[in-house]
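Q: Dropping a prediction and its sequence here:
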Amino acid sequence: MLTSKQKRFLRAEAHHLDPIFQVGKGGISEAMLVQIKQAINVRELIKVRILDNCEFDKHEVAADLAEGTDTELVQLIGLTVVLYKQATKREHRRIELPKAK
């Protein structure tokens, strides 16, 4: 569980990122979840764009993405979802989170 200070730090880090996945009319598929898991293992922090033609509520989509990929939902702003998961191997970690009190 991320603290508010850590989420604020991650939001700042994600500001300059471009979305690398899009959720469209079909919603979230298993193949998409597998691809997002692979990307999150490499990058730790990603953005996902929910397209205007998506038939599902953006809050449900964001929650399903976080749950399906075993990541933390950092932010849902407009139709953009920011997801974070710390790399499992210490040598692959790129982002150093502020310490939780």
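A: Received, thanks. Bear in mind the structure is a predicted one, so any value in this text is a computation, not a measurement.
Q: drop to CA atoms for contacts and neighbour counts, all remaining ones
A: Noted.
Q: would you list every one of the helices in this structure?
A: 4-14, 30-43, 58-69 (DSSP state H).
Q: roughly how far is the last one from the heart of the chain?
A: Centroid displacement of helix 58-69 relative to its chain, using CA atoms, centre = their mean, to the nearest Å, is 9 Å.
Q: orientation of it relative to helix 30-43 in degrees?
A: Helix 58-69 and helix 30-43 are oriented at 70 degrees to each other (axes from the mean of the first three to the mean of the last three CA atoms, to 10 degrees).
Q: Buried residues, helix 58-69. List them.
A: Using 16 or more other CA atoms under 10 Å as the test for burial, helix 58-69 gives K58, V61, A62, L65, A66, G68, T69.
Q: also this one, for the comparison:
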Amino acid sequence: MSELTPARRRELRAGAHHLNPVVSIAGNGLTPAVLGEIDRSLQAHELIKIKVHGAERAARDALMKAVCDALGASPIQHIGTILVIWRERREEAEKSVQGKTAISSANTGVARAKSARAFAAAARRTALIKAASDKKRLAAKRSRTYTRKTESAGRK
């Protein structure tokens, strides 16, 4: 867990203002699956909000400390049931994720995206490529059909 200056913490609080919670912690508490999801979210976004359901303030404080200690993150803010935490991206993890993505997308033909915006852009690209190939295939089919009709008409 890195120590942040008050100015940096203020910048991060301002940056988190418009964010929506990406992880929700409910009745089961802090399970390994929840920690894994928080870790993936921190790797993708660095700054995240976590919504905690049904816990007292002291329990939420303890939960925030446990998450930050377990994942090497820094606590930024705790307002009501919302926790804001930050951690820098880990470079080695990012490279291995990119390598796995390239391998899996090469094998399956499906691209994996890190964010909803990237996913939507990839989906649009895929749809445009597919539409273009369908258009070329139909044009080639029409051309072959036209050629066959003119050849058969010339023979008569």
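A: Yes, it's here. As the structure is a prediction and not an experimental result, all values here were calculated from the model.
Q: Now the TM-score, please.
A: Remark: TM-score between the superposed chains equals 0.81 [TM-score structural alignment, normalised by the length of structure 1]; 89 aligned residues with a CA RMSD of 1.6 Å.
Q: What residues sit buried inside stretch 28-46 of structure 2?
A: V34, L35, I38, D39, S41, L42, Q43, A44, H45, E46.
Q: tell me how far that stretch is from the chain's mean position?
A: On CA atoms, centre = their mean, the centre of stretch 28-46 of structure 2 falls 13 Å from that of its chain.
Q: which bit of structure 1 covers that stretch?
A: With TM-score structural alignment applied, stretch 28-46 of structure 2 matches the range 26-44 in structure 1.
Q: one step back: just send the helices of structure 1 back as JSON lines, with distance to I77 of structure 1 too.
A: JSON lines is the format used below for these (distance: least, CA to CA, whole Å):
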{"stretch": "helix 4-14", "distance to I77 of structure 1": "10"}
{"stretch": "helix 30-43", "distance to I77 of structure 1": "19"}
{"stretch": "helix 58-69", "distance to I77 of structure 1": "10"}
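Q: wait, which of those is closest to A87 of structure 1?
A: helix 30-43 (5.9 Å; CA to CA).
Q: Contacts for that closest one, please.
A: Contacts to helix 30-43 of structure 1, defined as CA atoms under 8 Å, 6 or more residues apart in numbering, come from residues F21, I46, L65, G68, T69, Y84, K85, Q86, A87, T88, H92, R94.
Q: Quick one: average offset of that helix versus structure 2, please.
A: For helix 30-43 of structure 1, the mean deviation from structure 2 after alignment is 0.8 Å (mean CA distance after the TM-score superposition for structure 1).
Q: got a markdown table for the contacts of helix 30-43 of structure 1, with distance to E13 of structure 1 too?
A: Shown next, in a markdown table, are those (distance: CA to CA, whole Å):
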| residue | distance to E13 of structure 1 |
| --- | --- |
| F21 | 18 |
| I46 | 10 |
| L65 | 20 |
| G68 | 23 |
| T69 | 20 |
| Y84 | 11 |
| K85 | 13 |
| Q86 | 14 |
| A87 | 16 |
| T88 | 19 |
| H92 | 17 |
| R94 | 11 |
